[in-house]
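Trainee: Okay, sequence plus prediction incoming.
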Amino acid sequence: MNTKRIVITGGPSTGKTAVIEALRQKGYHCLEEVIRAMTLAKKAEENDLVFETNPIVSVSDPMAFNQMILDARIAQFESSLKSQEEFVFFDRGIPDVLAYMDCFNQTYDLSFREASNTNRYDFIFLMPPWKEIHVVDNERFESFEESLRVHACLEHSYTSLGYDVQSVPKDTILNRVDFILDSVKKTK
C-alpha cells in the first residue's frame, strides 16, 4: 500500500490537536506532537525553569532540545514507513523544527535541513492563527503575536522545501477534518 503521510501544522492554539483527535476518533492513524511530553519532562528536570515563551528558547540547552525534537520527529516518520494504513497523520512534521528555530533566531547545522529534505510528506495542512481560540497554558506559552510569527515561519519553512501548503479554513473541528479528508481523497 502507498501510505500517504499528512502533516497538520500551525502555530500554537490553532486547533491542530483537536483536529488530530477528531481524526483519531474516526479511526485514522495519528502521531502525536512530540514536544508536549518533552516540555513536561524538561520542566520536571530543570526545577527552576520558567517558560515565558516557546520551550526551545527557555531550556538550558536549546540545541540539545531541538535535536531531541528532530530525532523524535524522524523516528515518527520512519515508523510511518512500516504502516499499512492508507493515511498517517502527523501533529507537526520535521520542517516544524526548522521553522521554530528560524522564528526564535536559533542557528542549526545542515543536518536539520537534510532531515527535512530526506523525509518527505505527501500533504501539508497549515492551520491559521485564530485569536478567538488562542490560549496560553501549561503546554502553550506563546502570545498571539508570537503565534502570528510562528505561522509565517512555518509557511516559509514548508514552501522553501517545495511543499504545496494548504491553508485549513477557520471552522468547526468536524468541518476542518472534512476539508482535510476531502483534499487528500481527491488525489487518490
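Mentor: Thanks, I have the structure now. Bear in mind that the values here come from a model prediction, so they are computed numbers and not experimental data.

Trainee: alpha carbons only for contacts and neighbour counts from here, please
Mentor: OK.

Trainee: Buried residues in whichever strand or helix holds residue 44, which are they?
Mentor: Using DSSP states H and E, the secondary-structure element containing residue 44 is helix 35-45. Using 16 or more other Cα atoms under 10 Å as the test for burial, helix 35-45 gives 35, 38, 39, 42, 43.

Trainee: I'd like these written out as CSV, with distance to residue 136 added.
Mentor: As requested, the buried residues of helix 35-45 are exported to CSV (distance: Cα to Cα, whole Å):
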residue, distance to residue 136
35, 16
38, 18
39, 14
42, 18
43, 16
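
Trainee: Okay, one more to line up with it:
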Amino acid sequence: MIEPKSNSNFYVITGGPGVGKTTLLTELQNRNYSVVPEIARKLIKEQQENNGKALPWKDQNLYKKVMFDRSVSSFEQTEEIVNGNEITFFDRGFLDTICYARLINSDVDEQMEIYAKNWRYNKHVFVLPPWKDIYKTDNERKQDWKEAVLTFEKMCETYANYGYNIIETPKLSVNERADFIIGFIK
C-alpha cells in the first residue's frame, strides 16, 4: 500500500516540448528557488550515451516505466532534502508520464494510478502553452510542432483529470514568466 503524500510547496511546471520550461526553471533557480530538473531529458541523454533501449524511439514502454519510476523517486528524494518546507519547482511531474502513456496508447498500470491519486503536488500546476516562435528540436527533443501542440492539450487534460488546477503561463519574457509564477504563489 502506498501511503498518501501531499506537498503544497511542490509546484509542477509542465507543457509540451520546446515551450521554455527549462529556461524558466533556470530563472527561478537564479532567484534562489529550489528546482528539480526534468527526468525525461536526463534519461534520454543517459540512454543515448550507453546505447540503451529506454528511449521513446526504441522501446516506448520501457522508457515510460523508467521515467515514471525515476519521477516518483525524485518526488520522494526532494521531500527528504527540503523537508517539505521549501517552495520547489519540478520540471515536469510523474503525471507527465501518464500523459505520455496516453499519447502512445500505452497502459496506465495500477501502480501509476495509485501514485497519481495518493501522492500530490500543489493543486496549481503551471502549464506553458505551445509557442511556435521559440520551438525547436534537438538531440533529446524530436517531436514535431503538431505533436508539441497535442502534448500540451493532453497534459492539461491529464492534470485536470487528477484534480489539479491548470494555470496557463503567458507567453512573455522569461523574467515576466517567473514574475507571474512567483506572484501567483504568493
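Mentor: The structure has been received and is ready for your questions. Being a predicted model, the structure only gives us computed values, none of them experimental.

Trainee: TM-score for this pair?
Mentor: TM-score of the superposed chains, computed with TM-score structural alignment, normalised by the length of structure 2, equals 0.89; 176 aligned residues with a Cα RMSD of 1.6 Å.

Trainee: equivalent range in structure 2 for the helix holding residue 44 of structure 1?
Mentor: Under TM-score structural alignment, the alignment places helix 35-45 of structure 1 onto residues 40-50 of structure 2.

Trainee: Am I right that residue 149 of structure 1 is in contact with residue 102?
Mentor: No. Contact criterion Cα atoms under 8 Å: residue 149 of structure 1 and residue 102 do not qualify, at 10.0 Å.

Trainee: equivalent range in structure 2 for the single longest helix found in structure 1?
Mentor: Of all the elements of type helix in structure 1, the one with the most residues (DSSP state H) is helix 62-80. The alignment of helix 62-80 of structure 1 onto structure 2 (TM-score structural alignment) spans residues 60-78.

Trainee: distance from the matching stretch to structure 1 after superposition?
Mentor: With mean Cα distance after the TM-score superposition for structure 1, stretch 60-78 of structure 2 departs from structure 1 by a mean of 1.4 Å once superposed.

Trainee: list the buried ones in that stretch?
Mentor: In terms of neighbour count (16+ other Cα under 10 Å), stretch 60-78 of structure 2 has its buried residues at 60-61, 63-68, 71-72, 74-75, 78.

Trainee: biggest separation within those residues, which pair?
Mentor: Farthest pair in the buried residues of stretch 60-78 of structure 2 (Cα to Cα) is 60 and 78. Separation: 26.4 Å.

Trainee: Need the three-state assignment for the residue nearest to residue 46 of structure 2 when sequence neighbours are not counted.
Mentor: Distance criterion Cα to Cα, 6 or more residues apart in numbering; nearest residue to residue 46 of structure 2, sequence neighbours excluded, is residue 52 at 7.8 Å. Classification of residue 52 of structure 2 using DSSP: H, G, I helix; E, B strand; the rest coil returns coil.

Trainee: Please name the nearest non-neighbouring residue to residue 179 of structure 1.
Mentor: The shortest distance from residue 179 of structure 1 to any residue other than its chain neighbours is 7.3 Å, reached at residue 168 (Cα to Cα, 6+ apart).

Trainee: Need the counterpart of the one you found in structure 2.
Mentor: When the structures are aligned by TM-score structural alignment, the residue of structure 2 matched to residue 168 of structure 1 is residue 169.

Trainee: can you count the residues close to that match?
Mentor: The criterion is other Cα atoms under 10 Å. On that basis, residue 169 of structure 2 has 19 neighbouring residues.

Trainee: Against residue 98 of structure 2, how distant is it?
Mentor: Using Cα to Cα, to the nearest Å, we find residue 169 of structure 2 at a distance of 21 Å from residue 98 of structure 2.

Trainee: same check, this time on residue 60 of structure 2
Mentor: Plainly put, residue 60 of structure 2 is 13 Å away from residue 98 of structure 2 if you go by Cα to Cα.

Trainee: No further queries at this time; thank you.
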